[in-house]
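S.K.: Take a look and give me a structure for this.
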Amino acid sequence: MATDVRLDDDPTESWVTIDGQVLNIAGSDLILSSTERRGTHGGQFRRALVHDTNDGLTVNFAHDYTGGVKINGASLNLKVVSQGQKSELPKAGNAGDLVLTRNVTSIEGGAVVGESFTLWLCTGSPAQTRRLNAAASWLPISTGEAVVGTSE
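M.R.: As a prediction, this is how the structure comes out:
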């Protein structure tokens, strides 16, 4: 497949069209900014996506978009932190982080006879120990009984 960059592709608006299978950005920040849609945030940047210093992908870096992030039709896949008989929560965490743990029950020989999942919410480090790099605190999120899906 050939690639192409077309400027002013739409005669009624200022468009840049990029045709290709992969858009490779050799940088850390993707900035989307529209002066007429800008809210009350007085910052210089509108960083939509940032390759952060923890080798993570951060959306709305530094809360640059005061209206927050809205995801329509989202499907979320949380990282499972462990797959053993004992799940361990990360020592580091920020208030609002979510972690899914999977606990497996197996019998001798390794056959899995049961599993359970727990969703955890990070409340950050306790205020009195925050400066000491203390471990994050996690709260389990209670859910109801499992329901079997029925729609295709």
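
S.K.: make it CA atoms for all contacts and neighbour counts henceforth
M.R.: Fine.

S.K.: how about residue 140, secondary structure?
M.R.: Look at residue 140: counting by DSSP: H, G, I helix; E, B strand; the rest coil, its state is strand.

S.K.: List the residues that contact the nearest residue to it once chain neighbours are set aside.
M.R.: Excluding its sequence neighbours, the residue lying closest to residue 140 (CA to CA, 6 or more residues apart in numbering) is residue 120, at 4.4 Å. Counting by CA atoms under 8 Å, 6 or more residues apart in numbering, residue 120 makes contact with 98-101, 138-141.

S.K.: Kindly give a single PyMOL line that selects the buried subset of those residues.
M.R.: Filtering the contacts of residue 120 down to the buried ones (16 or more other CA atoms under 10 Å) takes a single PyMOL command:
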select buried, resi 98+99+100+101+138
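
S.K.: which one of the contacts of residue 120 is nearest residue 29?
M.R.: Proximity of the contacts of residue 120 to residue 29 (CA to CA) peaks at residue 98, which lies at 23.8 Å.

S.K.: Pretty sure that closest one sits against residue 124.
M.R.: No. Residue 98 is beyond contact range of residue 124, at 11.3 Å (criterion: CA atoms under 8 Å).

S.K.: Second input sequence below; structure requested for side-by-side comparison:
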Amino acid sequence: MPRIVTYYRSIQPLGLVVTGAAGAGKAVLALELLLALTDGRNEGDPVSIRIPLSLWDTERQPLSELLQQRLTEAYDWPVELAAGLVRHHLVLPVLDGLDEMDPWPSTGSPDAEATRAIAVVSALNAYQQSRDAGPLILTCRTRHYEALAVLSLDVGDTRAGCLNR
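M.R.: As a prediction, the model looks like this:
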């Protein structure tokens, strides 16, 4: 665990995609990293919060609103405090389950209609490419993540590869 914390802190901008097979421990690793970063948090470091991606209504809710909502729900913080943290990129979202956003056929290949997952990839790329890129950690099955990168390019999102770490 100390090596993953050191590795994560060395990445610029702060962004990590944890991939692996089903049951490989992606969510556990991401949660352990979240806890270690929280334990070693210094003033000015982002506030970590776990967000199951299945909660995100990508059609109606921008990423900034999702982050703000989760902070107010999880920590019972005032809306103004949560909004300020999000605005100043002082939130570290640990986003779990990109591969669970859309139904996947039994073949294991992605459906060309994986619209929610593609929307997430696009939103996260925009989040990471802003002038003051926000930190993030994302989990996804390797096969699904690789397929989503191809699907994203097929629908014209040329930023799809930006989350590859």
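
S.K.: what's the TM between chain one and chain two?
M.R.: The TM-score (TM-score structural alignment, normalised by the length of the first structure) is 0.25; 67 aligned residues with a CA RMSD of 5.1 Å.

S.K.: quick check, nearest of the contacts of residue 120 of the first structure to residue 57 of the first structure?
M.R.: Taking the contacts of residue 120 of the first structure together and measuring to residue 57 of the first structure by CA to CA, the closest member is residue 98, at 15.0 Å.

S.K.: mind checking how far the residue nearest to the closest one when sequence neighbours are not counted is from residue 49 of the first structure?
M.R.: Nearest residue to residue 98 of the first structure in three dimensions, chain neighbours excluded: residue 121, at 4.9 Å (CA to CA, 6+ apart). Residue 121 of the first structure sits 23 Å away from residue 49 of the first structure when distances are taken as CA to CA, to the nearest Å.

S.K.: Just give the number of residues close to residue 103 of the first structure.
M.R.: Residue 103 of the first structure is flanked by 19 other residues according to other CA atoms under 10 Å.

S.K.: So it is in contact with residue 115, correct?
M.R.: Yes. Here residue 103 of the first structure lies in contact with residue 115, judged by CA under 8 Å, at a distance of 5.5 Å.

S.K.: residue ranges for the strands of the second structure, please.
M.R.: With DSSP state E as the criterion, the second structure has strands at 15-20, 47-52, 91-96, 136-141.

S.K.: Can you add distance to residue 34 of the second structure and mean neighbour count and give those strands back as TSV?
M.R.: Listed next are the strands of the second structure as TSV, based on distance: least, CA to CA, whole Å; neighbours: other CA atoms under 10 Å:
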stretch	distance to residue 34 of the second structure	mean neighbour count
strand 15-20	12	20
strand 47-52	6	20
strand 91-96	7	23
strand 136-141	9	22
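
S.K.: I'd like these as JSON lines, with distance to residue 3 of the second structure appended.
M.R.: Putting the strands of the second structure into JSON lines (distance: least, CA to CA, whole Å) gives the following:
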{"stretch": "strand 15-20", "distance to residue 3 of the second structure": "14"}
{"stretch": "strand 47-52", "distance to residue 3 of the second structure": "18"}
{"stretch": "strand 91-96", "distance to residue 3 of the second structure": "18"}
{"stretch": "strand 136-141", "distance to residue 3 of the second structure": "16"}
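
S.K.: mind checking which of these is nearest residue 79 of the second structure?
M.R.: Comparing the strands of the second structure by CA to CA, strand 91-96 comes nearest, at 13.9 Å.

S.K.: any idea of the angle that closest one forms with strand 47-52?
M.R.: 30 degrees (axes from the mean of the first three to the mean of the last three CA atoms, to 10 degrees).

S.K.: Outside of strand 91-96 of the second structure itself, which residues are in contact with it?
M.R.: With CA under 8 Å, 6+ apart as the criterion, strand 91-96 of the second structure contacts 27, 30-31, 34, 46-53, 67, 85, 134-140.

S.K.: run the last query once more with 7 Å
M.R.: If you take CA atoms under 7 Å, 6 or more residues apart in numbering as the criterion, strand 91-96 of the second structure is touched by 27, 30, 46-53, 85, 135-139.

S.K.: Of these, which pair is most distant in space?
M.R.: Checking those with CA to CA, the most distant pair is 27 and 85, at 24.3 Å.

S.K.: which of these two has more neighbours?
M.R.: Comparing residue 27 of the second structure with residue 85 by neighbour count (other CA under 10 Å), the higher total belongs to residue 27, at 21 against 18.
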